[in-house]
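Peer 1: Pasting the sequence and the predicted coordinates here, then a few questions.
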Amino acid sequence: GGSGRAAVAELVRRGHEVTAVSRHAAALTGPHVRGVDGDATDPATVDALVAGQDAIVVTIGISENPVRVRLRGPAGTPIDVRSRATREVVAAMRRHGVRRVVVQSSYGVGSTRDRLPFGTRLVFALLLAPQIADEERMSSELRASGLDWVEVQPVYLTDDDVPQAPFASPDGEIRSMKVSRRQVGRVLADAVEHDDVVRCSLAVSHDPEAQAAPQRRSATAARR
């Protein structure tokens, strides 16, 4: 999805070699990127791809219309895809001795549950309840993993091309209720590279008062 592509682009920009897996990842293959078509909930697929990696980034989700998913269930993706994929990733990482795992969930899950505005809580309850419940399970899987985990919790995602560094807080603080996928990709890459955010949940938002700054500032934001 959008956040995954943004993370791949940012990691490559920083000099990493990236293996990307999704049902349609082969199109991503290019300089420093190996795209693999596959199911992230399949144990054999995940095990083979985790072996030899230095870190894993999980940006799993359901791309279908949320109203349809709520009324009829997803057509092509299991409703518990987030927790299932994370469980398989964690198990494979333990087998292969890979320590760093970065997982994207949502602001309003786990430690930030009580910080949501009332209107957003209503949307979660009425429209997204099954998906949020699965994100809660995913978050629990992550925290119980014993690995060097980082949970990235963006607010509402946009496709805006925002040059500013995002605001990322381990205390659940946010500066707005939106953030671009490009900004989230920067925080995901920071979480791969920086040890001072290990075992933190980072609330990620756009700061309307921030000035455009060099890309490197995103690392500072993630350490706040």
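Peer 2: Okay, I see it. Numbers count the residues shown, from 1 in each chain.

Peer 1: all contacts plus neighbour counts: C-alpha atoms, from now on.
Peer 2: Noted.

Peer 1: All the strands of the chain, in order from the start?
Peer 2: Using DSSP state E, the strands of the chain run over residues 18-22, 33-37, 55-58, 100-104, 148-154, 156-158, 167-169, 178-180, 200-205.

Peer 1: what angle sits between the second one and strand 18-22?
Peer 2: Using axes from the mean of the first three to the mean of the last three C-alpha atoms, to 10 degrees, one finds that strand 33-37 and strand 18-22 are set 20 degrees apart in direction.

Peer 1: Redo the strands of the chain as TSV? Include mean neighbour count and distance to Leu49.
Peer 2: Shown next, in TSV, are the strands of the chain (neighbours: other C-alpha atoms under 10 Å; distance: least, C-alpha to C-alpha, whole Å):
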stretch	mean neighbour count	distance to Leu49
strand 18-22	20	8
strand 33-37	17	9
strand 55-58	21	10
strand 100-104	24	14
strand 148-154	25	18
strand 156-158	17	28
strand 167-169	27	29
strand 178-180	22	28
strand 200-205	27	25
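
Peer 1: and the comparison structure, right after this:
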Amino acid sequence: MGMQIALFGATGGTGLQVVEQALEAGHRIRALVRDPAKLPEREGLIVIQGDALDQDAVNRCVQGADAVICSLGSHGKAEPVEDLGTQCILRAMQAHGPRRLIAVTSMGVGDSIEQVAAVFRAIMKLTLRRVMEAKERQEQAIMASDLDWTIVRPGGLTNGPRTGNYQSGLDKSIKATRISRADVADFILKELAAGDYIRATPAVSLP
């Protein structure tokens, strides 16, 4: 029997893949989106209009869910939303009951920095500093909670197909190569079912 999943970041590249694959697997999705026109409702999908920084809207999305998936991204916004949006999600989960959280950040965050090639570390510092700092704060907030969390750290994201041919785990020898958003979604949903990485930070990337 499928789960009811509260999804944040549903109209981003990874979020859209989570929607497709979760519905295909028989799950039901409650997605919080600012613009419902970007995600038409269909069987198994409930679209809730609102912003991830609006606590009331986040509460409505989380209520009744069995698990929460967070794939929030800044997508060109003036200020990153990953950390503040995640804090709203954590408060909603504490208030309304679901304990299982899977959040997507990035390789290069926290203790995965050495898994990123030096040239890309330099680029990240120059062009993505504020986003990476927000992701650091996001991870710290999740880790400080008592929830059953998993933080998924993918390598560089592409729009390629789902292949299932990727490496994942806690081994620091996994490097930040490319991986499709479809394969990241595949890993998220497999982890939701298996629970192999509770309170852990698996990397996921191509071999």
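Peer 2: Received the coordinates, thanks. Just so it is clear, the model here is predicted, and its values are computed rather than measured.

Peer 1: How close are the two chains, by TM-score?
Peer 2: Superposed pair, TM-score by TM-score structural alignment, normalised by the length of structure 2: 0.89. Supporting alignment: 195 aligned residues with a C-alpha RMSD of 1.5 Å.

Peer 1: picking that back up, ok, which of the strands of structure 1 comes nearest Ala85 of structure 1?
Peer 2: Taking C-alpha to C-alpha, strand 55-58 is the member of the strands of structure 1 nearest to Ala85 of structure 1, at 8.3 Å.

Peer 1: By how much does the closest one deviate from structure 2 on average?
Peer 2: Its matched residues in structure 2 lie on average 0.4 Å from strand 55-58 of structure 1 after superposition (mean C-alpha distance after the TM-score superposition for structure 1).

Peer 1: Name the residues that touch that strand?
Peer 2: Residues outside strand 55-58 of structure 1 that contact it (C-alpha atoms under 8 Å, 6 or more residues apart in numbering): Gly4, Val50, Thr86, Val98, Arg99, Arg100, Val101, Val102, Val103, Gln104, Leu188, Val192.

Peer 1: hang on, the earlier thing: so can I have a markdown table of the strands of structure 1 showing distance to Arg94 of structure 1?
Peer 2: Listed next are the strands of structure 1 as a markdown table, based on distance: least, C-alpha to C-alpha, whole Å:
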| stretch | distance to Arg94 of structure 1 |
| --- | --- |
| strand 18-22 | 19 |
| strand 33-37 | 22 |
| strand 55-58 | 12 |
| strand 100-104 | 11 |
| strand 148-154 | 11 |
| strand 156-158 | 31 |
| strand 167-169 | 28 |
| strand 178-180 | 32 |
| strand 200-205 | 20 |
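
Peer 1: just so I know, which of those strands lies nearest Val69 of structure 1?
Peer 2: That would be strand 156-158 among those, by C-alpha to C-alpha, at 18.1 Å.

Peer 1: That closest one vs structure 2, average offset?
Peer 2: Mean for strand 156-158 of structure 1 is 0.4 Å (mean C-alpha distance after the TM-score superposition for structure 1).

Peer 1: what helices or strands is that strand leaning on?
Peer 2: strand 178-180 (3 or more C-alpha pairs under 8 Å, 6 or more residues apart in numbering; DSSP states H and E).

Peer 1: how far apart are the strand it packs on and its match in structure 2?
Peer 2: Using mean C-alpha distance after the TM-score superposition for structure 1, the mean distance for strand 178-180 of structure 1 is 0.2 Å.

Peer 1: against structure 2, where does that strand fall?
Peer 2: Per TM-score structural alignment, the counterpart of strand 178-180 of structure 1 in structure 2 is residues 178-180.

Peer 1: List of residues touching that stretch?
Peer 2: 154-162, 166, 204-206.

Peer 1: One more: stretch 18-34 of structure 1?
Peer 2: Applying C-alpha under 8 Å, 6+ apart, the set of residues contacting stretch 18-34 of structure 1 is Val8, Leu11, Val12, His16, Glu17, Gly35, Val36, Asp37, Gly38, Asp39, Ala40, Leu49.

Peer 1: Could you pick out the buried ones from those residues?
Peer 2: Val8, Leu11, Val12, Gly35, Val36, Gly38, Asp39, Ala40, Leu49 (16 or more other C-alpha atoms under 10 Å).
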